[in-house]
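> Quick one: sequence plus predicted model below, questions after.
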Amino acid sequence: MANRILRAGAFAASAVAGLALAGAASAETLKYAFGYPAASTVGIAADDYAAAIKERSGGSVTVRNFPMSLLSLAETGPGLRDGMADIGYVVAALTPKDFPRYMLMQDLQLMVNLQEPRGKESVAYAGAVIEYTLTKCPKCLTEFQGQNQVYMGGATSSINMALCTKPVRTLDELKGMKVRVSHAVVNRLFTNLGATPVQFPANETYEALSQGVVDCSQLSLPELTNMSLADVVKYVTVDLPGGLSSNVAVNNINLDSWRKLNDDQRAAVLWGASQISADITWGYYADAITNQKVAADKNIQLVNGDPAAMDKMREFARNDRPGTLAGYKSNFGVDDADTIAADFEAMYAKWLDLVDPIESRDQLRELFWTQMFKNVDPKTYGM
């Protein structure tokens, strides 16, 4: 009898040990690559993202952050596809043919210039892009999966400005000026205004401005601190070119890495996705306000565009849309471009109202979770 008890106890201990090992084996560490400094808006959000997933998963999923090390901004899309990272900050504008429907929403950005300002346009745009992609655009999700990625949300910059080493106010000052741009529509805009657009990744802006390769860069005001541009920028034209950057998928996950997770782990990652999308979006919105003081402290002049330049910019925004849609049809095969544009514009209008009462990051986190990510089924999404 005693022997049977000992054997039963040994079996039970072995079973417990086996369960513990099974639990340990199921724990996952995911590598997150993003081409921004650890102290940037993105880097700070990434730390909170890792903490949120670890807490939500009960330690079953750990995210290890690689700021500006594992993959550059330009390398992240292909590197994530090939499994060099599990999670990545993907800039769709660097390979627009891979994500044409997602990029179409980006290239509708100048519509924010044509409405009476309400103050939270960038926050509304982020919500509209994410909800439209998750719920109204299955072909968008298919495009991401075609690159071995699962879409996990996005974010926007605050309103884009011209960060320059020379003053840019008038059409005469713009003529021939070399301006770094990241989006096709802004390329066309600056060409229309008489400037010379140059295209390269945002993280190369510091060197390009400091060496005189370009005179200006199309970016938002928070990049004065995020990319240390306050050391080289002398002037900021605050209302030119307008629009915003929404072409990022801030924490896409490698398809194979996603499918290795169990349902509870995927649910935790979706929770984290809602947090980081809100954090980066709100971070840029809030940092645009605080960076006005940075500009003042660094003797960077904030200037407004001349009325003639602004009128021409708005005229371009009104007239460019039909050509943009036609280009997406002929160049990228987006035969539903008109439908996407109309539906997305309605989604943006809805989100302008949704974000109007939002006054904090935590409120935006809650809105992103309840309005969108909570409704994504971890058992079927991306599977």
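Structure received.

> C-alpha from now on. contacts and neighbour counts both.
Noted.

> Show me where the stretch 151-300 of the chain has its helices.
171-174, 184-192, 205-210, 223-226, 255-260, 263-297 (DSSP state H, counting those that start in this stretch).

> If we go by neighbour counts, what in stretch 288-295 is buried?
288, 291, 292, 294, 295 (16 or more other CA atoms under 10 Å).

> Output those as a markdown table; include the columns distance to residue 223.
What follows is the buried residues of stretch 288-295, written out as a markdown table (distance: CA to CA, whole Å):
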| residue | distance to residue 223 |
| --- | --- |
| 288 | 9 |
| 291 | 9 |
| 292 | 12 |
| 294 | 11 |
| 295 | 11 |
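
> alright, now check it against this:
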Amino acid sequence: MFHFTPVKRFAAALAATTVLAAPAIAEELKFANFTPPFHTINASVIEKMNADLSAATGGELTVRGYHGGELGAGPVEQYVRVVQGVADLGWGLPGYTSSQFGKTMIAELPNAIPLDKPGYEALWEAFDEIKGEFPGTKPIALWTSEPNIFIMKDHDIRKPEDLAGLKIRVAGSTAAQVAEAMGATPVQMPINQVYNALQTGLIDGVITGASTLSDFKLDEVANSYSLGANLGRLVFYTVMTGTKYDSMSDEMKSAIDGVSGMELSKSAEMAWNATADAAIEAARVAGDNTVIDLSADEIAGFETAVADVVNGYVAEVGGEAALAAMRGE
């Protein structure tokens, strides 16, 4: 039989008390970011989600960003990495795997969403129509970029005919059809390859949001920008591994639900717009760029050029209800 001295009894009691009083083990969610930490996604989504979750759980649940592709560099593979649990959270573009996101991609079509309607509102209003396109994950945020513009090197675009024969980078197959309808030759590639492609002449320009001028430093290699046509927007998602979410306690799930959805999506989209506005202002004052504000007649020319593509795509994916929901109809 063992006999405890008073000192040993005190030590044992202290140890037991310490175990009973120990706080719940904090958990850190891994957020995969294929872009550098200065990219707009970091402050508007990753850091915001970390701050909000930490506040909601007393620091028991936090988010850590793994930047610059630390958990896998390929932008195209981000969704798969989340499904497989390589990361707990990740962000990306449906356009990179557009066949998976047939109805979601309607939001990227020219004239699908009015220029004055927030894209995140349109996407969440259509969520019942598109939620089946996010298998194996829990959508945390859905938003769009600022409206697309023409970002060109050594070519000024005022009408569709100006694009004839030019090589234009697109993010996915839907954008490729739009580029072809305007007479351009689409070249599909991830956004992080566009800088070198513009610099070397592999492409002549890109149809995308102005935030890329600073986020991907395209202002260093482009010199002509055409604004005003409703050329669609890019769609973005942040998703969480479905099995990870399902395995969490009800309290943790509630905290995640509380910081997800419309508010986080709005934070992202407003940040994208702010980055874009600042980039366009910088381009206007730089002195070595051509910034074209298209007239109403010029805008109508682009709308006419792409109308058949837009209507055909919506019919092809059975997306009439999704489009109506996005428009609030």
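Received the coordinates, thanks. Remember, predicted model here, so these are calculated numbers, not experimental data.

> Contacts only, for the equivalent of residue 235 of the first structure over in the second structure.
Correspondence of residue 235 of the first structure to the second structure, assessed by TM-score structural alignment: residue 224. Residues in contact with residue 224 of the second structure (CA atoms under 8 Å, 6 or more residues apart in numbering) are 150, 151, 152, 153, 154, 155, 156, 289, 290, 291, 292.

> now do 6 Å
By CA atoms under 6 Å, 6 or more residues apart in numbering, the contact set of residue 224 of the second structure is 152, 156, 289, 290, 291.

> The fourth one pairs with which position in the first structure?
I take that to be residue 290 of the second structure. Looks like residue 290 of the second structure aligns to residue 301 there (TM-score structural alignment).

> which ones are touching that match?
residue 235.

> 10 Å instead, please
164, 167, 233, 234, 235, 236, 237, 238, 292, 295 (CA atoms under 10 Å, 6 or more residues apart in numbering).

> Which one of those is nearest to residue 54 of the first structure?
residue 292 (35.1 Å; CA to CA).

> From residue 236 of the first structure, how far off is that closest one?
10 Å (CA to CA, to the nearest Å).

> for the helices of the stretch 151-300 of the first structure, which one sits closest to residue 37 of the first structure?
helix 223-226 (7.3 Å).

> residues in the second structure aligned with that closest one?
By TM-score structural alignment, helix 223-226 of the first structure lines up with residues 212-215 in the second structure.

> what's the mean gap between that stretch and the aligned bit of the first structure?
When the first structure is overlaid, stretch 212-215 of the second structure sits 0.8 Å from its aligned residues on average, using mean CA distance after the TM-score superposition for the first structure.

> Who are the contact partners of the residue nearest to residue 298 of the first structure when sequence neighbours are not counted?
Leaving aside its sequence neighbours, residue 298 of the first structure sits nearest to residue 230 (CA to CA, 6 or more residues apart in numbering; 6.8 Å). When contacts are counted by CA under 10 Å, 6+ apart, residue 230 of the first structure is found next to 163, 206, 221-224, 291, 294-295, 297-300.

> Please name whichever of the helices of the stretch 151-300 of the first structure is nearest to residue 12 of the first structure.
helix 263-297 (26.7 Å).

> Check the offset of that closest one from the chain's centre.
Relative to its parent chain, helix 263-297 of the first structure has a centroid offset of 10 Å by CA atoms, centre = their mean, to the nearest Å.

> in that helix, what's buried?
Within helix 263-297 of the first structure, judged by 16+ other CA under 10 Å, the buried ones are 264-285, 287-288, 291-292, 294-295.

> cool, stretch 250-264 of the first structure as well?
Within stretch 250-264 of the first structure, judged by 16+ other CA under 10 Å, the buried ones are 250, 251, 252, 253, 254, 255, 256, 257, 258, 259, 261, 264.

> Spell out the residue ranges of the strands in the stretch 1-150 of the first structure.
Using DSSP state E, counting those that start in this stretch, the strands of the stretch 1-150 of the first structure run over residues 28-34, 61-67, 87-91, 149-150.

> Mean neighbour count added to the ones you listed, as JSON lines?
Putting these into JSON lines (neighbours: other CA atoms under 10 Å) gives the following:
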{"stretch": "strand 28-34", "mean neighbour count": "22"}
{"stretch": "strand 61-67", "mean neighbour count": "20"}
{"stretch": "strand 87-91", "mean neighbour count": "29"}
{"stretch": "strand 149-150", "mean neighbour count": "28"}
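
> Matching residue 164 of the second structure against the first structure, which residue comes up?
So, by TM-score structural alignment, residue 164 of the second structure is matched to residue 175.

> Its match: neighbouring residues, count only.
16 (other CA atoms under 10 Å).

> Do I have it right that it meets residue 194?
Yes: using CA atoms under 10 Å, residue 175 of the first structure is in contact with residue 194, at 4.6 Å.

> Appreciated, that's everything.
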